[in-house]
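Trainee: Output the structure for:
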Amino acid sequence: MKQLIFVLSFAFLSFANAQHAMTEEVSFDELVKRYSKNVYNNASKALEYATQAKNIAVVNGDAKQLTQVDYYIANCEFTLEKNKAALTHIEAAITQATPLKDVLFLYKCMSLKGNILLELGEDSKALKTYVKAQEYAKKIGKPIYEILPLCSIALIKKTHKDYEEAILMYKDILKRLNTLNETPDVRYYRLLVLMHIADTYLRLKNTAEATLYNNIGLEKSTDEQDAWAHYPLLMNKAIIRYQKGEYKLSIPLVKLVEAYAEGKNENLYITSLFYLGKNAYQLQLYKESIQHFEKTYAIMKASDDADMNEKELHEFLALAYHQTKNAEKALFHFQQYTALEKKQSAEDLKLNNETHIMVDVVPLETEIDALGKQLTQETRSKKGFLMAAVGLLILLISSIVYYRARGKRIRKKFEALLPKVSELEKDQVQKTGTQKEIVSDEKVQAILNKLTKFEKNEAYLSKECSLGFMAEELETNTAYLSKVINTYKGKSFTAYITELRINTALVKLKNNKTLQSYTIMAIADEFGFKRQETFSRAFKAYTGIYPSQYIKNLKEKG
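Mentor: Take a look at the predicted model:
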């Protein structure tokens, strides 16, 4: 993550060679030069120089110097992962810089503050800060300055599984970069964006699009000059092979990444270990897979910064130990998996049964019985056996209680949804918002009349129904159409279209048994969604249940 957010953080500093002892008296400017020389390769030393420079600035009573060194200190502390202290200093710098109205400096302060907040897990605050940085970037008037906050915002969307929106943002950034003259910064961002687009498509299991963008990135990078991007792109290529079931072809690529990343890039290293384990598991080399998974788990537990899908790791450990007939460890990792499952935010959960290969980790009664028999053979101690047996019994009861309670909750939400569906059936034209006032503007009224016809014809079910497409169909511009929808429908364009589609899906699924037999992917396509995951997430957000749960209850109700 930090490879993304370091760029442009120090652009206004000059570099010079100066080798003086820390004990001698030096000027403010000389200390700034020493800071500049060390900031990239020795943050601790740079912090010492910045602190000394601040002491001089305090004595001088120079507000501009104080503002400058507070930024330097925050920057060093951020690099050294002292993020709380860094936040204090960058906020001081912003407070002091605001009256000075130095737009470029404020942009850099806001960018750094966003980076710090992101590392502290304050994603919402970071998002607002990056938006502010983007505002300053626009005032600067140089398009390259807008790229950093845009990349950071896209990363936040990606982190919170808003994959479709993240991809749209990254593609927009790519278009912006293609309009700029080629510079080292433009080249850097282009590689970064290609890497993230490919990675985001992989999270959507879209190997075709992932391959397209990943190959472009690999063609534009070298393993020496661009190692920071080249090896993550190689890791993407290995994951593409894995998702295609080409496990033996994936392994050599993963090993190349592992050899590079060890001791250099912890997150990339543990990702390579994890995929060595996943490939081994798919090749039924279960003991080998456990070795890789356990090594990944050990590094993850020992690190504060490891970025790893811990839930998925426990899934694979549970299944791998089950395959090697180690019931005790299989149960341990299953319990860790279920605990993490419950912690996940509802908005981040996805219904993706076709690709979720670990669904078997949720035990059925027969599976628990099998584990119990294995544990009986493996456990020689009577005490150990009794404890394990009690654990199995508790797990069985808990599983039954949990899934029955879950079924009741879903049924209750389904029953509460039916009156809404009945109301929708009564309306010949679905209305997703109400006019806030009597419309006197003829131009607005004309747009609203066209929207009514648009809704009646169900034109929103087209997958090409973007704001631009719709504005063209309604013979207006995107800004005006968006304003009309916000004012008279009471919601954004995206929310307006999504609600129309979900309402239509609710009614048609209820009344069309053939449609109920379709796959979720086919149903998503039927109602204008390009991706199954987007449809499932939107359906859940609007109704409280997933489309598969809605269909299941419709069938049971008859």
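Trainee: CA only for contacts and neighbour counts going forward, please
Mentor: Fine.
Trainee: can you pull the contacts of G217?
Mentor: The contact partners of G217, by Cα atoms under 8 Å, 6 or more residues apart in numbering, come to 191, 194-195, 230, 233.
Trainee: May I see these arranged in CSV, with neighbour count as well?
Mentor: CSV is the format used below for the contacts of G217 (neighbours: other Cα atoms under 10 Å):
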residue, neighbour count
L191, 25
L194, 25
M195, 25
H230, 24
L233, 27
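Trainee: Okay, helices next: where are they in the stretch 101-250 of the chain?
Mentor: The residue ranges that make up the helices of the stretch 101-250 of the chain, judged by DSSP state H, counting those that start in this stretch, are 103-119, 123-140, 144-159, 163-178, 184-203, 207-220, 227-243, 247-261.
Trainee: Another for comparison:
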Amino acid sequence: MSRPQPTLFTVFLLLSFYTTMGQEGLRDTLFGKNYDELNELFYTYLPEDTLTARNIADAYLTKARAEKDTIRMAQGFRYYAAEFGPGTGLMYSDSVIDLTKNIYDKEYPARGYILKGYWSYYSDKYVKATENYLIANKYAVARNNVSQQLLIRPIMAALKHVAGKHREALAIEKAHLYALENDPEYKELYSNIPNREDGYAEDHIIAIYNLCQSYLQVREVDSSKIYIRRGIGESLEHGDTLQYYRFVSTGGVAEYYAGNYRSAIDSFTRAIPHLENKYTYTMAQFYKGRSYEVLGKDRNALSALKKADSLVEKLDYRFPELRPAYEYMINYYEAGQKRDSQLIYINKLLKLDEELLKNKSIDGEIARKYDRPYLLSQKEKLISHLEEKNNKNRIYKLLMVIMAALFGLFLVYYYQRQRMYKKRYRELLKENPAKMPDRSRTGEGAMSDSGVPAETFRSIEEGLVRFEEEKRFANPDVTLHSLAKELQTNSTYLSKVINTTREMNFSKYLHGLRINHIIQRLKQEERLRSYSIRGIAQEAGYNTAQSFASSFFRHTGINPSYFVKKLKEEKFAGEQTV
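Mentor: Presented below is the predicted three-dimensional model:
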């Protein structure tokens, strides 16, 4: 669920909250806040401190009950329904529905049914999800709630796809895109929300993406390509690189179904390094592998298909198209007499069939080359053969060899790691205390490359220099959005300037500043070395020791505890020498 970002008002509210909490008690303090203040506090504490967030939600409910405000009570229940997992979510969704089902309100009880549908979908209960979204849509249409209709329509299309009704899903996606582009009520909705252009562009690009995917599901490749080209154009126009590469990857799938396998591979090769969505990445590797398979490049095909299968296991995400991939790998390993691997993929195929039938992703008998009885008989033969081959003595000897090899590898790894740690430690001691991210690319060429107006570019760059010099990166609440607001620009422009001038993204830039600065402080401030890692993390601008340690290791190649320990040892050795 989306949450508002902390604001200056939130900071003031938190100070007030902590000032009065000890005097009046937590509940009295919260009850003294108005609804907007409680809402700000709730989303500020969630998800880091769920106990306090629950107390705030309770205070919201208590206040609403005392004032007999039904809609506010529903909002209080909605906190629980939206933010605390499927069990709590389903229970409190019913509370929202029961409370509001007999009142006339534009938002309720549809919100309750939307939440119940969401958690049902999350729990793979697709029939229940469909029922609840249909009820929600009935209320949304009856009460002319355009924003709720905007939310529900693509979800209904997704549920149609799950049920295998791809033509019906396609019709919904077409209607959704048409409404976004032509319905005056939709245009009015976007005109009344903050950052309306960005919000509309994002929803519009997603609608195009869903439509081209739906066309692929029904194998209307030419129609899909039309919308893929539109999506690529829109993504480039709005500088949305994430969606751009998703369209490039989808273009690869379209080329695969069109029989243009080399073009498909080229598209996947371009897109895969930039795909952040794990499901999209999985499908790209899958279709890249299938393309190599058709071209007879078995080694490349196996490499890509194994990457896809690895993510399938991690994500617990299975789809019907996996069947021919598993069949291909079974045949490949059978031909190579690699029975262990053959057995692995027979088991995977059997498991896939069970899940597809259970989830009703396909109807009736599965069309396949290896039917279930044959697969089971093959499995039994392979198990019998492997049991005969691997007797107890061989297993014992093999285990001893493996243990000895692992121990040897561990020793080699341990000593190499210690050498590497010492080398990195020495390098860190020699580094310039004033080291900052490279700012060499700040000329006219950099401005042109960034796509940011020159005056805005210079203003942002000056602001970044002040940000670095004043060490404001040590504030743990700094985010791309908060810094953009502080520099009176938007996050897109700020991100582009940082990528252009520092040649890195915002996250890497912020972590680099923090780690460089805390390294120099540790070298110079003996007092700081006596802090716990958690204390040093707070000084560096991190909320947790774990996030600080991870960032420190990524940046330096060693752990902060090792760095501090070596500094202390050298200090002690120096004192002993004196």
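Trainee: still on that earlier bit, for the contacts of G217 of structure 1, work out which two are farthest apart.
Mentor: Using Cα to Cα, the two most remote members of the contacts of G217 of structure 1 are L194 and H230, lying 10.9 Å apart.
Trainee: returning to that earlier point: need the helices of the stretch 101-250 of structure 1 in TSV with distance to A495 of structure 1, can you?
Mentor: As requested, the helices of the stretch 101-250 of structure 1 are arranged in TSV below (distance: least, Cα to Cα, whole Å):
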stretch	distance to A495 of structure 1
helix 103-119	27
helix 123-140	21
helix 144-159	17
helix 163-178	13
helix 184-203	23
helix 207-220	26
helix 227-243	32
helix 247-261	40
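Trainee: who wins for proximity to Q291 of structure 1 among the ones you listed?
Mentor: When those are compared for distance to Q291 of structure 1 using Cα to Cα, the nearest one is helix 247-261, at 14.8 Å.
Trainee: Now do the strands in structure 1.
Mentor: Counting by DSSP state E, structure 1 has no strands to list.
Trainee: that older thread, tell me the most buried of the helices of the stretch 101-250 of structure 1?
Mentor: Looking across the helices of the stretch 101-250 of structure 1 with neighbours counted as mean count of other Cα atoms under 10 Å, the highest average goes to helix 103-119: a mean of 24.
Trainee: could you check the angle helix 123-140 makes with that one?
Mentor: Here the directions of helix 103-119 of structure 1 and helix 123-140 differ by 160 degrees (axes from the mean of the first three to the mean of the last three Cα atoms, to 10 degrees).
Trainee: Closest to Y297 of structure 1 out of the contacts of G217 of structure 1?
Mentor: Y297 of structure 1 has its nearest neighbour among the contacts of G217 of structure 1 in L233, at 23.4 Å by Cα to Cα.
Trainee: In contact with the counterpart of the closest one in structure 2: list those residues for me.
Mentor: Under the alignment (TM-score structural alignment), L233 of structure 1 maps onto F247 of structure 2. Listed by Cα under 8 Å, 6+ apart, the contact set of F247 of structure 2 reads 209, 228, 231-232.
Trainee: what's the matching residue for Q96 of structure 1 over in structure 2?
Mentor: Residue correspondence to structure 2 (TM-score structural alignment): Q96 of structure 1 is matched to L99.
Trainee: Which residue, other than its chain neighbours, is closest to V162 of structure 2?
Mentor: Nearest-residue entry for V162 of structure 2: S361, 6.4 Å, with adjacent residues in sequence omitted and distances by Cα to Cα, 6 or more residues apart in numbering.
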